[in-house]
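>>> Provide a 3D model corresponding to the input given below.
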Amino acid sequence: MTLHEASAESIRVRESIRVRLDLAYDGGGFSGWAAQPGLRTVEGVLSEALATVLRVPVRLTVAGRTDAGVHAAAQVAHLDVPEAAWSALPGRSDRPAQEALAARLAGVLGRQAGPGCPRGSSDLVVLRVSRVSADFDARFSALERRYTYRIADARSPRDPRRRGHVLWLPDALDVEAMAASASPLLGEHDFLSFCKPRQGATTIRTLTALHWQRVAQGPAADAGLVTLTVRADAFCHSMVRSLVGAGLAVGQGRRPVAWPGELLAARTRQGAAPVAPAHGLSLEGVDYPADEELAAQARRARVTRCLGC
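Purely as a prediction, here's the structure:
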């Protein structure tokens, strides 16, 4: 970014309201997050809905770009809204602008719902609209992202209503072996063997949790399923699905327990970890620091993860 561009961006932000959007979506009807010509994407549908309501073009920044078919229970994005457009949102009502925006988006997104959505529903929902400080950056201010991958193996109940969110496998998984194989992956490492690199971005990440388990039987929705819960400061392209793929290779007896750790140490795209199907994966949460730490966290993240951003 040139000095002139940086100055123009600073002026634009000062004359705008920064807005945080908390989202949920069923990824089955989307070709991923990022807008792509001719494809239905989360960013594309949401940007179009926002432009319809606000009557101005918008630019979204998201916490994590999910792949095609990946779901989100708690995605986060932000945008800058011109003050005039923000002030006009309530119209003649006395509702706060954020409530007016949420209500209008619900209507527009309902009309833009994907094929198969029952009347009155949508596969993309804005859970909450919040006005935030200009220091908030949905991507770089985030401390941690949390994902869950869900699997029904031969020992799991199979609910056809959740088939688009759970990977079904015909064999029984060795969950203890999968859990043991995860230990060497925790901490800060170069995850090149588990990532599809992007130009100008590092593949070094800090994995704070990688937990395979069979959920105890009971009333919970995931009861009996094999799940992977994974947390990190950030994830590179296809990293979570590659972690799942490596775990499945161990759990199905195709690879020894030590293999994921050996693959990590190799740091190579030759013989890289297999990528698990997308539909079993869901973004479950994004954590941010206190307001006074947002700008500092964003600066640290840019230096650590993004070359040339």
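>>> switch to C-alpha atoms for all contacts and neighbour counts from now on
Will do.
>>> measure residue 275 to residue 187 for me?
21 Å (C-alpha to C-alpha, to the nearest Å).
>>> Neighbour count for the two, which is higher?
When neighbours are counted by other C-alpha atoms under 10 Å, residue 275 and residue 187 differ, and residue 275 comes out ahead with 17 against 13.
>>> hang on, isn't residue 148 packed against residue 281?
Yes: between residue 148 and residue 281 there is a contact under C-alpha atoms under 8 Å: 5.9 Å.
>>> of those two, who's got more company?
A side-by-side neighbour count of residue 148 and residue 281, using other C-alpha under 10 Å, places residue 281 first with 29 against 22.
>>> Leaving out the residues flanking it, which one is nearest to the more buried one?
Leaving aside its chain neighbours, residue 281 sits nearest to residue 149 (4.4 Å; criterion: C-alpha to C-alpha, 6 or more residues apart in numbering).
>>> let's see this one next to it:
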Amino acid sequence: MRPPPTRPRPTSPKRPLRISGDVRLRLDIAYDGTDFAGWAVQAGQRTVAGVLDEALTTIFRTPVRLRAAGRTDAGVHATAQVAHADVPSDALPRAYSRSPRPGDAEFVPLIRRLARFLPEDVRVINIVRAPKDFDARFSALRRHYRYRLSTAPYGVEPQLARYVTPWSRDLDVAAMTAASRELLGLRDFAAFCRHREGATTIRELQRLDWSQDGHLISAHVTADAFCWSMVRSLVGALLAVGEHRRPPEWCAELLTATSRSSDFAAAPARGLTLIGVDYPADDQLAARVLITRDLRTPG
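Modelled structure (predicted):
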């Protein structure tokens, strides 16, 4: 006898695949750069991004990588660095407290946890959900830096010693101010930038001025973006003017150079701090990214 025909087993309907999208977070960060080898992750080096990435990866239990508005050099500080990170939505609940405090903003518990995970020389000041087109680097309109020096005969007061450069020679602030005015505008700052393959040296320098309060001298520098070592190089050249080793017009003459000038040294890193980053309104973020990504050429 033939065996009875087998009936196909009923199949259950396929479950839709679970898709976990990413949530983009904006982080506002402060750090003392003295003991860091800069912002960017480097193998075998202690860096700001490396420390933060490790802490966030531990908390979210998934790899997290930050992208910053400006990759500060070794020894440079920040009071208002901005970075973004994309976190899988199914990992996001790990940012929340099991016992939320009334009135806390969404990511205050995460900020508190990071304060326990991070070393004392880096702090995450604030975290919010970022608009979908936000990019910490490419959405930025401009960055603001401050460089501080002390010409006091004793150097720098201990409380400021990590953030102010001692300068033993007198400086002519009026001469430095005059030279600074000639550098403003959209220009090729090749003479003031260390070479980076594929990077442009054309920048719009929007502010470069000086103030003095007793022995404390400060430079205020703003541009749409900065190339590698640009702020410290600008300050270094202007210090040569301030010491009367070069005339004020010399700095403007450097703008004709096509590569980093060897006629001056960059100012020491310790006096430099990133103090602000400006962004457009949310509905203008995508357009700003397109403008920023468009590589400039001499026109």
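>>> Kindly provide the TM-score of these chains.
In this superposition the chains share a TM-score of 0.88, using TM-score structural alignment, normalised by the length of the second structure; 276 aligned residues with a C-alpha RMSD of 1.9 Å.
>>> which residues in the stretch 101-250 of the first structure form strands?
124-132, 144-152, 167-168, 187-190, 204-214, 226-232 (DSSP state E, counting those that start in this stretch).
>>> In the second structure, what residue corresponds to the residue nearest to residue 281 of the first structure?
Counting by TM-score structural alignment, residue 149 of the first structure lines up with residue 147 in the second structure.
>>> got it, and residue 62 of the first structure?
Under the alignment (TM-score structural alignment), residue 62 of the first structure pairs with residue 68 in the second structure.
>>> which residues does its match contact?
Contacts of residue 68 of the second structure were listed using C-alpha atoms under 8 Å, 6 or more residues apart in numbering, and they are 81-84, 136-137.
>>> and the nearest residue to it once chain neighbours are set aside, what helix or strand is that in?
Nearest residue to residue 68 of the second structure, sequence neighbours excluded (C-alpha to C-alpha, 6+ apart): residue 83, at 4.0 Å. Using DSSP states H and E, residue 83 of the second structure sits within strand 77-88.
>>> which part of the first structure lines up with that strand?
Counting by TM-score structural alignment, strand 77-88 of the second structure falls onto residues 71-82 of the first structure.
>>> Now do the matching stretch: everything it contacts.
With contacts defined as C-alpha under 8 Å, 6+ apart, stretch 71-82 of the first structure is touched by 13, 15-28, 58-64, 137-139, 165, 279, 281-286.
>>> Give the PyMOL command for selecting the buried subset of the residues you listed.
The PyMOL command for the buried members of the contacts of stretch 71-82 of the first structure (criterion: 16 or more other C-alpha atoms under 10 Å) is given here:
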select buried, resi 16+17+18+19+20+21+22+23+24+25+26+27+28+58+60+61+62+63+64+137+138+139+165+279+281+282+283+284+285+286
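>>> wait, isn't residue 143 of the second structure in contact with residue 227?
No: counting by C-alpha under 8 Å, residue 227 is not a contact partner of residue 143 of the second structure; they are 11.5 Å apart.
>>> The residue most central in space within the second structure: what's it in contact with?
For the second structure, residue 70 is the residue whose C-alpha lies nearest the centre (C-alpha atoms, centre = their mean; 2.6 Å). Residue 70 of the second structure makes contact with 81-82, 137, according to C-alpha under 8 Å, 6+ apart.
>>> Quick check: it is in a helix.
No: assignment of residue 70 of the second structure by DSSP: H, G, I helix; E, B strand; the rest coil gives coil, placing it outside any helix.
>>> Return the distance of it relative to residue 285 of the second structure.
Going from residue 70 of the second structure to residue 285 of the second structure by C-alpha to C-alpha gives 17 Å.
>>> Residue 161 of the second structure too?
On the measure of C-alpha to C-alpha, residue 161 of the second structure and residue 285 of the second structure end up 38 Å apart.
>>> Between the two, which is the more surrounded one?
For residue 161 of the second structure versus residue 285, the count of surrounding residues by other C-alpha under 10 Å is larger for residue 285: 20 against 14.
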